[in-house]
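A.B. asks: no sequence for this one, just the structure:
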């Protein structure tokens, strides 16, 4: 399953005109295996063990490219942008529980906006974010 996600992501990149590189594959593989939100610094530290001298700017640029292609989801935790691999197949609208200790995420397949829409009659909602932060069962 992990290999399939990696191959799908590489195919999406190729379809959008991005060249295949071992570094890009390594970034995607790292994110798929982590399966949680990680910082650009986390990715950089991993990549620097695999590819000595890789620049932080290169990592950040690649993460932003992957986000633009909708291969990554992002969130802001503790004032820092974090990245998480998202499945390449159609992903329904969802939200997350995020463990504040280990970073593990769980998808929540309901949206509280249904409740708020009733209270905001006449307003035009342009977007929203909803995340639940806490400790997962392993970190309690």
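C.D. replies: Received, thanks. This is a predicted model, so every value here is computed, not measured.
A.B. asks: can we go C-alpha only for contacts and neighbour counts from here?
C.D. replies: Noted.
A.B. asks: what are the ranges of the helices in the chain?
C.D. replies: 2-15, 22-34, 40-50, 56-68, 113-119 (DSSP state H).
A.B. asks: of these, which approaches residue 76 most closely?
C.D. replies: helix 40-50 (11.9 Å; C-alpha to C-alpha).
A.B. asks: let's bring in a second one:
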């Protein structure tokens, strides 16, 4: 997803454009991989004196709910990244060191769904963690 697409989604869903929201989204368009609220707060601290974690988290969760951002839990902490914009179902490899991601095109549910006869599977998540070539 590009910055202009994210801002358009925000507008189409009836949310107000602010420079702060644009700067949050700019941070994620410039970063390649998952980042924490602390990473974002450090990025924005010089420009927005007194910016609180509450404001950061509120916007991060709003953007996630609007499918502008994706989130995952790494080492007990929520991490966010710009939605990769794939229309097809997919999963990710996530580097523990730098947070970069790589798309996994195969879905394990295609193989294990047969183990759940009579069950209704409503959703699933599959991620692989390790180190990318640059971090090894």
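C.D. replies: Cool, the structure landed. All of these numbers come straight from a predicted model, not from anything done at the bench.
A.B. asks: rewinding a little: nearest to residue 89 of the first structure, out of the helices of the first structure?
C.D. replies: With respect to residue 89 of the first structure, and counting by C-alpha to C-alpha, the nearest of the helices of the first structure is helix 2-15 at 8.3 Å.
A.B. asks: I'd like to know which elements that closest one is packed against.
C.D. replies: Helices and strands in packing contact with helix 2-15 of the first structure are listed as helix 22-34; criterion 3 or more C-alpha pairs under 8 Å, 6 or more residues apart in numbering; DSSP states H and E.
A.B. asks: which part of the second structure lines up with the helix it packs on?
C.D. replies: Residues 19-31 of the second structure are where helix 22-34 of the first structure aligns, taking TM-score structural alignment as the criterion.
A.B. asks: on that earlier part again, now tabulate the helices of the first structure in JSON lines and tack on mean neighbour count and distance to residue 87 of the first structure.
C.D. replies: Listed next are the helices of the first structure as JSON lines, based on neighbours: other C-alpha atoms under 10 Å; distance: least, C-alpha to C-alpha, whole Å:
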{"stretch": "helix 2-15", "mean neighbour count": "16", "distance to residue 87 of the first structure": "7"}
{"stretch": "helix 22-34", "mean neighbour count": "17", "distance to residue 87 of the first structure": "9"}
{"stretch": "helix 40-50", "mean neighbour count": "16", "distance to residue 87 of the first structure": "18"}
{"stretch": "helix 56-68", "mean neighbour count": "16", "distance to residue 87 of the first structure": "12"}
{"stretch": "helix 113-119", "mean neighbour count": "11", "distance to residue 87 of the first structure": "23"}
